[in-house]
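Peer 1: Everything below, folded, please.
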Amino acid sequence: MEIESLAAFDNHLRSHQGSLAGCRLQAVDLMERGWELRTADVTDSVFLGCALTESVAADLRQRGAMVFPCAPNLPFDPYRKTLYTADELYDGIAQKPYEQTPDALAYAWDSGPRDREDVLGIVLRGLHDDSITDALGEFLEGRRTVAVLGGHAVARDSSGYEAAIHLGRTLTRAGFTVATGGGPGAMEAANLGAYLAPFHDGAVDEAAAALGSARDFTPDATAWARAAFEVRAAFPPQRAGASLSVPTWFYGHEPPNAFATAIAKFFSNAAREDRLLARASAGLIFLPGAAGTVQEIFQAATPAYYTPVGSAPRRLILVGINHWTNTLPAWPLLRALAYSRPMATTIHLVDTAAEAGILLTRVH
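Peer 2: Model (predicted):
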């Protein structure tokens, strides 16, 4: 049983005769519940970053509970209960450079000059990523999610960026939740398309024009991020279409895009890749990319390859015939793997992002 609020704590005690046995309490302020905690059964209970008096915490440990203390000196909360928002990660971006935002400070902590095998660091990263995994599952419950994968180097003023915007908008308007790797380039464009889905059709051109002043994040991440927040100001987040991004501080030199309405940011890239690909319940679309996108294609293809006869794997759609057959010939290998297996009917190669959107919306 997970308990993530004071109301849930009180309700659980009432309905379980004062017992917290087996519960996992996460980031709950329990400073005013000392008596209830001292009298409760705490067998196999775990307190993750809960606010407790020192005496109550000591009593809980003595009676067998595990108590993980708050970590106030970190640039992130290892026990957070929800996914991030762009406003949280970019807090203060209008007044200070990107390097001073919470997102950049978390990356600096993760890549700082200390032993990477430090036990405390490993535990804190693990607690954080487990909390994000839990929040991600809650966010995606009941959603038809399509992962849109592609390269981070796609410039904002390119045709590929525009195509990804229209793809994200098409999928969102069709009732899907777009999920991306959360970075710049094609990932940002797909999240932007989802973001703009409820707005008038001219919003795409207006947003693209505003972003053109900072076409790439590499020369100036601050200007790149501020341009995105200017677009958000013109098209308020309260009306925006929902989408997800799943970035990682492993690639912390790539700032997360500001157009996803929910951001599941991980320290572990392996965990991030696994969660993103596994949760794409309605299919995966691979726009032209490089090594990271190739990795994602075959990471997604592996469970499809082993899908038993009689079951239907998710659809995998590669966009860009020349790119995936000549530049980076992933398609011939994917097709060879699929031969005579159930996945053979659910892998596709199309030439444009628009075709991918039409294909996926028709089969669903």
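
Peer 1: Going by C-alpha atoms from here, please, whenever you check contacts or count neighbours.
Peer 2: OK.

Peer 1: Might you report the residue contacts of the residue at minimal distance from the centre of the chain?
Peer 2: Nearest to the centroid of the C-alpha atoms of the chain, with distances taken as CA atoms, centre = their mean, sits Val246, at 2.3 Å. Contacts for Val246 were tallied using CA atoms under 8 Å, 6 or more residues apart in numbering; they are 179-182, 263-266, 272, 276.

Peer 1: do Arg226 as well
Peer 2: Counting by CA under 8 Å, 6+ apart, Arg226 touches 93-94.

Peer 1: I have a second one here; can you model it like the first so I can compare?
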Amino acid sequence: MITRVDIERGITLPADLPYDPFRTSLYSCEELMRGWSPGDDHSATLDGQIYDRVSERATDEHELLAQRVHDFAIDRAVARLVARKPAVVGIMGSSTTQPTEAAYTRVAHLARLLSRAGFLVASGGGLGIMEAANLGAFLAPHPESELDAAIDELASAPPFDQQDRSAQAAYLKVAVAIRERYLSGGENLAIPTWVYSGEPISQFASQIAKYFANSIREDGLLTISFAGIVFAEGRAGTTQEIFQDAAKKADTDRGGERSPMAFLGKDSYTSTGLYAELEAQSKLWGPYPHGLFDEPADVVDYLMAHQPRRLIDRVASAEPERVRELVKARASRTARR
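Peer 2: Down below sits the predicted model:
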């Protein structure tokens, strides 16, 4: 067990770490894909090697300390990005949505429109809706027809399967080919975690803030989405994120600006009763700016009309520590609830 005396005397972190705890930048897809060749599955990548290391040393205190230092470094790198591009829109939704589904296409087109409107699109960096968000933003500089063609290509590939290495290899071959064809793509952000085994690297994220601690990753994505959050069709995890975000807004100081919430998929959110429940909470503890839509263009119009301008102006060009203070304040108010 690491004690206070150990800390005062100085602790040496493991020398053979496959990651740099003191890194000063976010990850790129190319860095995390290091070691991969066509035909390989995810385990061949640097990302896969880091995950294996996490699994093997789950109780090693020196390893855990190195991971905490790493996540702090990622926090600072995210703060620098957000200071430069404060109009962040987070997109949440199911990780199981396939490129063959209408919900995937709808989110990809939404992300493209948001990016072209000047927003920085951010996702959880996984599959499904998250992949669609990064894909749409990545292809934002290109014609809409190119995005549709890329979706068709992904739909023709085998779904990524954590238990099937051949399916992983086939999926990666298609996704990597699309990414390389459109480099350098539009700027966007993915915020994944090494908690989930075998989750592929987001091929369409221009910058990746990958964490070891899933709780930091989940709350962080909600908190930096100053310009709003879009909730696409999802499941239990998305439901949690909806009301976690609502709790942040409920505790915003009187007179403070609340970032808008946009729900994409009227049938989904009316049939589950989630939108009605949010409206009820908004009347009790809000109001929260929120809207329900089917069309991506309507979501963009809504978000642009409900921007928390003063908040975004405070974040813009701020020093990283000031950005972290603003993010921490938004998070800590929720914790006090």
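
Peer 1: quick one: TM-score?
Peer 2: Once superposed, chain against chain, the TM-score is 0.82 (TM-score structural alignment, normalised by the length of structure 2); 295 aligned residues with a CA RMSD of 2.1 Å.

Peer 1: circling back to that earlier point, ok, of the contacts of Val246 of structure 1, which one's closest to Ile132 of structure 1?
Peer 2: Proximity of the contacts of Val246 of structure 1 to Ile132 of structure 1 (CA to CA) peaks at Ala264, which lies at 6.1 Å.

Peer 1: wait, doesn't the closest one sit right on Leu136?
Peer 2: Yes - contact criterion CA atoms under 8 Å: Ala264 of structure 1 and Leu136 qualify, at 6.6 Å.

Peer 1: returning to what we had before: quick check: the aligned residue for the residue nearest to the centre of structure 1 in structure 2?
Peer 2: Residue pairing (TM-score structural alignment): Val246 of structure 1 is matched to Ile191 of structure 2.

Peer 1: Check Ala174 of structure 1 too.
Peer 2: By TM-score structural alignment, Ala174 of structure 1 lines up with Ala117.

Peer 1: Tell me where structure 2 has strands.
Peer 2: Secondary structure of structure 2 (DSSP state E): strands located at 88-92, 120-123, 189-190, 207-208, 228-231, 261-264, 290-293.

Peer 1: Can I get the ones you listed in a markdown table including distance to Gly35 of structure 2 and mean neighbour count?
Peer 2: Below are these laid out as a markdown table (distance: least, CA to CA, whole Å; neighbours: other CA atoms under 10 Å):
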| stretch | distance to Gly35 of structure 2 | mean neighbour count |
| --- | --- | --- |
| strand 88-92 | 30 | 28 |
| strand 120-123 | 25 | 28 |
| strand 189-190 | 21 | 30 |
| strand 207-208 | 18 | 25 |
| strand 228-231 | 35 | 27 |
| strand 261-264 | 38 | 24 |
| strand 290-293 | 43 | 19 |
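
Peer 1: so which of those strands gets nearest Asp71 of structure 2?
Peer 2: strand 207-208 (12.5 Å).

Peer 1: Show me the contact partners of that closest one.
Peer 2: Contacts for strand 207-208 of structure 2 (CA under 8 Å, 6+ apart): 26-29, 125, 187-192, 202.

Peer 1: likewise stretch 32-47 of structure 2?
Peer 2: Contacts for stretch 32-47 of structure 2 (CA under 8 Å, 6+ apart): 18, 31, 48-49, 165-166, 168-170, 172-173, 198, 200-201.
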